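Participant: got a predicted model here, sequence first, then my questions.
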Amino acid sequence: MTSSQNYSTLAVLGAGTMGGILVRGLVKAGRPASTIGVTSHTAATREKIAEETGVQAFDDNATAAAWAEVLVLAVKPVKALGVLDEISAALRPGTVVISLCAGLSCALLESHLPAGTPVVRVMPNTPASVGAGMAGVSPGSHAGPEQEGLAVSLMSTVGKAVVLPENLQDAVTAISGSGPAYVFYFVEALVEAGVTQGLSRPLATELAVQTVLGSARLLDETGTHPALAREAVTSPGGTTGAALRAMDEHALRAAIQDAVEACVRRSAELTEAAVRG
């Protein structure tokens, strides 16, 4: 695997939520702040992260692109192609472009860059802010093992990363990219249910959060299939079974399936919106 340290300069175009998370993760992992640059359409955002981390703040994307050997595209998907058009002429030969933009294919991004520019598509998620992210990595037609390894190395500073075919990226978006919101939604509902049953909100929150955290850790560390782990908690005729039957009556599994399918469709729509500009 190629280390991100082999590339002397890296600029994050769009240091908002995910861009900012990656910058902070890289600095925390030991990458020299002087080798990282950031841009943002809001001056206060780029200046704040520069002050917090010691990285360089650039006033415009083209200047950052001319400076960096690696560009992380972290702007909103609908703005991404416009940013690429803006920086294309400024890119130095061999610049690697790593896209964090949901729904935008490598081929589409490549069409707005100089011929032969290596592009790697990445779908991260927000738990990266606490070093527990999950990212799917897909190299474009001009990206080889070196650029693929670079992207994996970068995302591994804030969690885990897996390499997969690009045609699975919409599914990755629906499961891990948007997935934290589903978990937060479930925890929110569980807390409200606890309050309804007489628990204080702080206690209900602590119980729900630790239960989700511990359950995920159990699956991760033991490798137990989720169905088997569920069965281990479910005694015949017991309280857990009653709760699960209620969930089945409300078609929870079908709702989750529908949610994932809706997310996949929306990811495809983002590509269409970006093309239309």
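Facilitator: Sure thing, it's come through. Residues are numbered from 1 along each chain as shown.
Participant: C-alpha only now, for contacts and for neighbours.
Facilitator: Noted.
Participant: helix/strand/coil for the residue sitting furthest away from the middle of the chain?
Facilitator: For the chain, the largest distance from the centre (CA atoms, centre = their mean) belongs to residue 237, which lies 40.8 Å off. Assigned by DSSP: H, G, I helix; E, B strand; the rest coil, the conformation of residue 237 is coil.
Participant: do you know how far it is from residue 244?
Facilitator: With distances taken as CA to CA, to the nearest Å, residue 237 is found 11 Å from residue 244.
Participant: could you identify the longest helix within this protein?
Facilitator: helix 252-276 (DSSP state H).
Participant: can you give me the strands in this structure?
Facilitator: Counting by DSSP state E, the chain has these strands, from start to end: 10-13, 36-39, 56-57, 70-73, 96-99, 119-123, 133-139, 159-163.
Participant: including mean neighbour count and distance to residue 267, could the ones you listed go into a markdown table?
Facilitator: What follows is the strands of the chain, written out as a markdown table (neighbours: other CA atoms under 10 Å; distance: least, CA to CA, whole Å):
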| stretch | mean neighbour count | distance to residue 267 |
| --- | --- | --- |
| strand 10-13 | 28 | 21 |
| strand 36-39 | 28 | 25 |
| strand 56-57 | 22 | 31 |
| strand 70-73 | 25 | 17 |
| strand 96-99 | 27 | 14 |
| strand 119-123 | 28 | 11 |
| strand 133-139 | 25 | 15 |
| strand 159-163 | 17 | 19 |
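Participant: of those strands, which is nearest residue 200?
Facilitator: Proximity to residue 200 (CA to CA) singles out strand 133-139 among these, at 30.5 Å.
Participant: what helices or strands is the closest one leaning on?
Facilitator: strand 119-123, helix 145-156, strand 159-163, helix 169-172 (3 or more CA pairs under 8 Å, 6 or more residues apart in numbering; DSSP states H and E).
Participant: also this one, for the comparison:
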Amino acid sequence: MNLSLQTNKDDLNDLISQLKIGFIGAGNMAYGIAQGIITSGKVSPTNMIVSAPSMNNLPRFQERGVSITQSNEEVVQKSSVVFLAVKPHLIPKVLNEISHGVTQQHIIVSMAAGVTIATLEDLLPAETHVIRIMPNLPCVLMEGALILTSGSCAGEKEETLLKNLLSPCGLVEAGPEHWIDAHTGLSGSGVAFVYVFAEALAEGAVKMGMPSVLAQRIAAQTILGAGLLLRDTGKLPAQLKAEVCTPGGTTIHGLHELEKGGIRAAVMGAVEAATERARELGKK
């Protein structure tokens, strides 16, 4: 893959449209990223292939026009960008299986939590272009948050290519590798933390007499609206919170109860615990 001539946006889009994209692993993250790329029109599904050891998750890819296989080696043979979308403990096995087919023309993109760039590069041929990313579940709706970091042989051109390829999936940011584990705790696991909060919001309304189904819908819309305001206004959470609070009003009384329950410490502790677990997975 020659990126040397790609000096403007049109050239970059042309290059991306010609890419051959492969996924090893057919779980929700692989599907979310594939769906974002396909929906955006950046790459035709006929230029994509996905593998998995069983047929359980493959039909949904096939329905989108993506080729399917149970051979990881076939994915490497037919792809220029290969996403590793398997569990962290399977990475050594998969890389041992495919490494002989990996060339300097490939970009290998790992989504495995905790598995470091150094580990990936040790298991792949010398000078392989390796990029590590961490997506989250909302990628399936093209509203995800992704962090990426490049290996020693992946330069600015490969990073720019991947950022543009993944941009339909949501917010894409690049940074140092130690951000990846923190992002896992913040956004990867953080999605589940938000669901717990949504569940609690709805249950509070049910306790006060609202029907459960309606309470869940309103809780979801409340979180969605609050998130959009936070993202699109550029204001800090504290600023937006202050705009909702009135002296002696309902919100400040509710916030007092949250503070008594230790919500800040609990949430910070949850992010910390998830981050540390991601680091442990990498060491294993």
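Facilitator: Good, I have the coordinates. Note that this is a predicted model, so its numbers are computed, not measured.
Participant: rewinding a little: which of the strands of structure 1 sits closest to residue 261 of structure 1?
Facilitator: Among the strands of structure 1, strand 119-123 comes nearest to residue 261 of structure 1, with 16.9 Å by CA to CA.
Participant: what's the average distance of the closest one to structure 2?
Facilitator: After superposition onto structure 2, strand 119-123 of structure 1 sits on average 0.6 Å from its aligned residues (mean CA distance after the TM-score superposition for structure 1).
Participant: residue range for that strand in structure 2?
Facilitator: Strand 119-123 of structure 1 corresponds to residues 130-134 in structure 2, going by TM-score structural alignment.
Participant: just stretch 232-249 of structure 1 next, same as before
Facilitator: With TM-score structural alignment as the criterion, stretch 232-249 of structure 1 aligns to 243-260.
Participant: need the contact partners of that stretch.
Facilitator: Under the contact criterion CA atoms under 8 Å, 6 or more residues apart in numbering, stretch 243-260 of structure 2 has no outside partners.
Participant: if we can go back for a sec, just send the helices and strands packed on strand 133-139 of structure 1 back as CSV, with distance to residue 38 of structure 1 too.
Facilitator: Conversion of those to CSV gives the following (distance: least, CA to CA, whole Å):
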stretch, distance to residue 38 of structure 1
strand 119-123, 18
helix 145-156, 15
strand 159-163, 21
helix 169-172, 26
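Participant: geometric centre of structure 1: which residue is closest?
Facilitator: Nearest to the mean C-alpha position of structure 1, by CA atoms, centre = their mean, lies residue 124 at 1.7 Å.
Participant: and the gap between that one and residue 240 of structure 1?
Facilitator: Plainly put, residue 124 of structure 1 is 34 Å away from residue 240 of structure 1 if you go by CA to CA.
Participant: could you do residue 10 of structure 1 as well?
Facilitator: Taken as CA to CA, the span from residue 10 of structure 1 to residue 240 of structure 1 is 50 Å.
Participant: how about the helices in the stretch 1-150 of structure 1?
Facilitator: Ranges of helices in the stretch 1-150 of structure 1, per DSSP state H, counting those that start in this stretch, are 17-28, 43-53, 61-67, 77-87, 106-110, 145-156.
Participant: now those as TSV including distance to residue 258 of structure 1?
Facilitator: TSV is the format used below for the helices of the stretch 1-150 of structure 1 (distance: least, CA to CA, whole Å):
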stretch	distance to residue 258 of structure 1
helix 17-28	26
helix 43-53	36
helix 61-67	38
helix 77-87	23
helix 106-110	27
helix 145-156	29
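Participant: nearest to residue 185 of structure 1, of these?
Facilitator: Minimum separation from residue 185 of structure 1 across those (CA to CA) falls at helix 17-28, 19.3 Å.
Participant: what lines up with residue 174 of structure 1 in structure 2?
Facilitator: Per TM-score structural alignment, residue 174 of structure 1 is aligned with residue 185.
Participant: its match reaches residue 279, doesn't it?
Facilitator: No. The pair residue 185 of structure 2 / residue 279 is not scored as a contact, 10.4 Å apart, by CA atoms under 8 Å.
Participant: of these two, who's got more company?
Facilitator: Comparing residue 185 of structure 2 with residue 279 by other CA atoms under 10 Å, the one with more neighbours is residue 185, at 24 against 20.
Participant: need the contact list for that one.
Facilitator: Counted by CA under 8 Å, 6+ apart, residue 185 of structure 2 has contacts 270-275, 278.
Participant: can you put these in TSV and add distance to residue 86 of structure 2?
Facilitator: Converted to TSV, these look like this (distance: CA to CA, whole Å):
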residue	distance to residue 86 of structure 2
270	24
271	23
272	24
273	22
274	19
275	19
278	15
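Participant: filter these down to the buried ones.
Facilitator: Neighbour counting with 16 or more other CA atoms under 10 Å marks 270-272, 274-275, 278 as buried within these.
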